[in-house]
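J.: I'd like to go over a predicted model; first the sequence, then the structure.
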Amino acid sequence: MSRRTLSSVVVAVLLVGLLAVAAFLPVPYVTMSPGPTVNVLAQQDGKPKLDIEGTKTYPTEGSLRLTTVSVTSPGAEISLVEALSAWFDGTRAVYPREVIYPPQQSVADVKRESSVQMVSSQDTAVAAALTELGYKLPLRVEVLAVTDGSPADGKLQVRDRILEVDGTKITDVSQVSQLIQKSGVGNPVQVVVSREGRRRTLTLTPQASPDDPGKAIVGVQIGTGYDFPFDVDVRIDEQIGGPSAGLIFSLAVYDELTKGALTGGASIAGTGTISPDGAVGPIGGIQQKIVAAADAGAKVFLVPADNCDSAVGAAVSEDEIRLVKVQTLHQAVEALTAYAKNPNADLPRCP
């Protein structure tokens, strides 16, 4: 073997070695795959996932499945090989990490935001369903999240209704932070809340914000809630977060408060945010959610209208699952009512 040939072999071996190493180095991307689906009409540990008390409900059948995606966790990394594998897999997707996890957000921030979105979406979903049924709902100011280790930790709870702060009646979300800021760091504030129908007075001592030492905080996220005429409790795995199950939650509440089975006994899946007036909004991961629904045996998938263009690219056939376009909760109810009467009914389609 000549010196030139030997050199070429050595270079080739080194290059292959470097490529092999590089293939397993972390890359700044995350993968999104079909996740589990959950039938919100079913039971969990012997109790209904959707529990309505204080008003008449009706038996139902079939399934209404919320759909999820499995995303690389905030603290995990993927290799080039894993990214390429997902890229060429028609059921998965690859995104730049910063698109899913903004650099300025910590892992704790991401989890807290997801939890807040889920709590908020459940309340909004109930409000949308009741509004569709003709109820008028007064608004309230409530706790959406409590930060671990904060002054509010162990005192305030999610869904506590904020009635007063330092003697001032609370009618708007912005009042809470303004009054806490007015009190200042280290100066106790009296917070009156309503919890499970009981009035409670709590003392919180604001601390300085880590991002702004001059700002007083107690470690809660406050938002708008609703005074419902009866109790609605949703039991869903805490690992499932975000606002995208709003439409399915609304349909489930509507189904249990009306006679007959909205699904007609069929397996229905869907996704979409929901607003109090019933408008259905777009979500992420639509193709992966459709695949997950088809794998779970769903026959119809309710698609937010703004997701339709992407939805038709899901790796499923029309024979597997039917994509139905919806813009509002009312349209979704009409579509399912028609489908229950005739599975071959002409329904709004994607695209």
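T.: Ah, there it is. Numbers count the residues shown, from 1 in each chain.

J.: could you use CA atoms for every contact and neighbour count after this?
T.: OK.

J.: in the protein, which spans are helices?
T.: Per DSSP state H, the chain carries helices over the ranges 3-23, 80-87, 97-100, 107-132, 173-183, 246-256, 286-295, 308-311, 329-341.

J.: output those helices as TSV; include the columns distance to residue 34 and mean neighbour count.
T.: Shown next, in TSV, are those (distance: least, CA to CA, whole Å; neighbours: other CA atoms under 10 Å):
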stretch	distance to residue 34	mean neighbour count
helix 3-23	24	12
helix 80-87	12	17
helix 97-100	16	14
helix 107-132	18	21
helix 173-183	36	17
helix 246-256	17	26
helix 286-295	4	25
helix 308-311	13	17
helix 329-341	23	19
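
J.: pipe the ones you listed into JSON lines and attach distance to residue 262 per row.
T.: Converted to JSON lines, the helices of the chain look like this (distance: least, CA to CA, whole Å):
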{"stretch": "helix 3-23", "distance to residue 262": "50"}
{"stretch": "helix 80-87", "distance to residue 262": "37"}
{"stretch": "helix 97-100", "distance to residue 262": "35"}
{"stretch": "helix 107-132", "distance to residue 262": "13"}
{"stretch": "helix 173-183", "distance to residue 262": "36"}
{"stretch": "helix 246-256", "distance to residue 262": "6"}
{"stretch": "helix 286-295", "distance to residue 262": "18"}
{"stretch": "helix 308-311", "distance to residue 262": "23"}
{"stretch": "helix 329-341", "distance to residue 262": "6"}
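
J.: here's the one I want to compare it with:
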Amino acid sequence: MRKKIYIGSTLFVAIILIWGMFYSLPYYVSKPGMAKELGPIITVDGGEKDEGNFMLTTVRMGRANIYSYLEAKTRKYEELYPLDMILNKKETEEEYNIRQLHLMAGSKLNAIEVAYRKAGLPVKYKYKGIYVMQVIPDMPAVGKLSAGDRIFKVDGKQLPSSEKFIDYVSKKQAGDKVTLTYQRNKSTKTVTLKLQPFKEDPQKVGIGISLVDDKEIVVKPKVKVKTDEIGGPSAGFMFSLEIYNQLTEGDLTRGYQIAGTGTIDGDGTVGPIGGIEQKIVAADKAGAEYFLAPNEKGIKNSNYHDAVKTARDIKTKMKIIPIDTFDDAVNYLEKLKENKK
């Protein structure tokens, strides 16, 4: 009898423990990720090789369960975020993940453009259509289109930009129909949808999608950037440095291990990101000697300010460098003395 009670109690506890692993709480938890060398990720045809390394830094982000929630409460460089701080209004987790992948794709395009223009090389874009980022509830696209679908024709016409797509649809009236040709999982499909007013703005009609351009950058020499499932725009700045370094003579790393983070705009502006504290921890563990941090023009509580604070707290020897633009970074690195270790 006692043996049966013992077995039953053990089984009950095991079920509770397993349940705790799979029960999702209304939070996301972030923690230090990794610092990854960019040389194996980025390949420019005929590109120069580095003596040192540029490294992107990441944050591990995921839906919190009971155990990760409790862990984040007790560990200094783990953070908890309510769902509404991560997901857009009415956005599903699947749509969030797709949005992150497309933000990464956009950051790669900006990085390539900045690097090639800095190197004095021409850049062209080829427009391919639009990607569906989110399907708005209670609108015609629900159940017909999904996040990640690529629309490349409207009423049989190929439009030259997402702005033209929006202009074309906005000139129609509620009840009018549009036929969309799109690609999903390498299969081409067609759907006809009836336009209806948006609840938030009845003066506007549409099918109920948020969208982003699908465009291809055309450059010579060719460049490949393999990011797998890494999402978000925060690696763009470091991508641009690695690409530029491979395009030009000499070694911009000067033989050092250089980590960093930041978005990159087409004009070379370096923007702030989330999780700078966790990225400092990740870079330090990877042995980075320099960390390039968005300065945000010196505002209080900038990424750079928080990075310096974290660096002091973990007692790293890594030097934190404030950066506002791509040119700032290039100018700083060009003045570094060569590492002759």
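T.: Received, thanks. For clarity, every value in this text was computed on a predicted model and none was experimentally measured.

J.: would you pull the TM-score for this pair?
T.: Taking TM-score structural alignment, normalised by the length of the second structure as the basis, the two superposed chains have a TM-score of 0.71; 292 aligned residues with a CA RMSD of 3.7 Å.

J.: which of the helices of the first structure sits closest to residue 234 of the first structure?
T.: helix 107-132 (7.5 Å; CA to CA).

J.: corresponding residues in the second structure for that closest one?
T.: Mapped onto the second structure using TM-score structural alignment, helix 107-132 of the first structure covers residues 93-118.

J.: mean per-residue distance, the matching stretch versus the first structure.
T.: By mean CA distance after the TM-score superposition for the first structure, the fitted stretch 93-118 of the second structure averages 0.8 Å away from its aligned residues in the first structure.

J.: give me the number of residues near the nearest residue to residue 68 of the second structure once chain neighbours are set aside?
T.: Spatially, and ignoring its direct neighbours in sequence, residue 68 of the second structure is nearest to residue 29 (7.2 Å; CA to CA, 6 or more residues apart in numbering). When neighbours are counted by other CA atoms under 10 Å, residue 29 of the second structure registers 21.

J.: to which residue of the second structure is residue 70 of the first structure aligned?
T.: Residue 70 of the first structure maps onto residue 60 in the second structure, by TM-score structural alignment.

J.: which ones are touching its match?
T.: Counting by CA atoms under 8 Å, 6 or more residues apart in numbering, residue 60 of the second structure touches 30-33.

J.: compare the residues you listed with the first structure and list the overlap.
T.: Contacts conserved in the first structure for the contacts of residue 60 of the second structure, counting by both residues aligned by TM-score structural alignment, their matches' CA atoms under 8 Å: 30-33.

J.: let's have those in CSV, adding distance to residue 52 of the second structure and neighbour count.
T.: Output for these, formatted as CSV (distance: CA to CA, whole Å; neighbours: other CA atoms under 10 Å):
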residue, distance to residue 52 of the second structure, neighbour count
30, 29, 22
31, 27, 23
32, 23, 23
33, 21, 18
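
J.: for residue 36 of the first structure, give me its contacts.
T.: Per CA under 8 Å, 6+ apart, neighbours of residue 36 of the first structure: 67-70, 292.

J.: in strands, which of those residues appear?
T.: 67-70 (DSSP state E).

J.: how near is residue 289 of the first structure to residue 316 of the first structure?
T.: Using CA to CA, to the nearest Å, residue 289 of the first structure is found at 11 Å from residue 316 of the first structure.

J.: before we move on, the earlier item: who wins for most neighbours among the ones in strands among the contacts of residue 36 of the first structure?
T.: residue 67 leads these on contacts (other CA under 10 Å) with 29 neighbours.

J.: residues in the first structure matched by stretch 9-17 of the second structure, start to end?
T.: Counting by TM-score structural alignment, stretch 9-17 of the second structure has no counterpart in the first structure.

J.: mind checking how far that stretch is from the chain centre?
T.: 39 Å (CA atoms, centre = their mean, to the nearest Å).

J.: over to stretch 255-267 of the first structure?
T.: Using CA atoms, centre = their mean, the offset of stretch 255-267 of the first structure from its chain centre is 23 Å.

J.: buried sites along that stretch?
T.: Neighbour counts using 16 or more other CA atoms under 10 Å place 255-257, 261-264, 266-267 of stretch 255-267 of the first structure among the buried residues.

J.: can you tell me what part of the second structure that stretch aligns to?
T.: Stretch 255-267 of the first structure maps onto residues 245-257 of the second structure, going by TM-score structural alignment.

J.: one step back: in strands, which of the contacts of residue 60 of the second structure fall?
T.: Going by DSSP E, the strands hold 30-33 from the contacts of residue 60 of the second structure.

J.: neighbours of residue 52 of the first structure, how many?
T.: 17.

J.: gap between the closest residue in space to residue 268 of the second structure that isn't next to it in sequence and residue 335 of the second structure?
T.: In this structure, residue 268 of the second structure finds its nearest non-sequential neighbour in residue 326, 5.1 Å apart by CA to CA, 6+ apart. Per CA to CA, residue 326 of the second structure is found 15 Å from residue 335 of the second structure.
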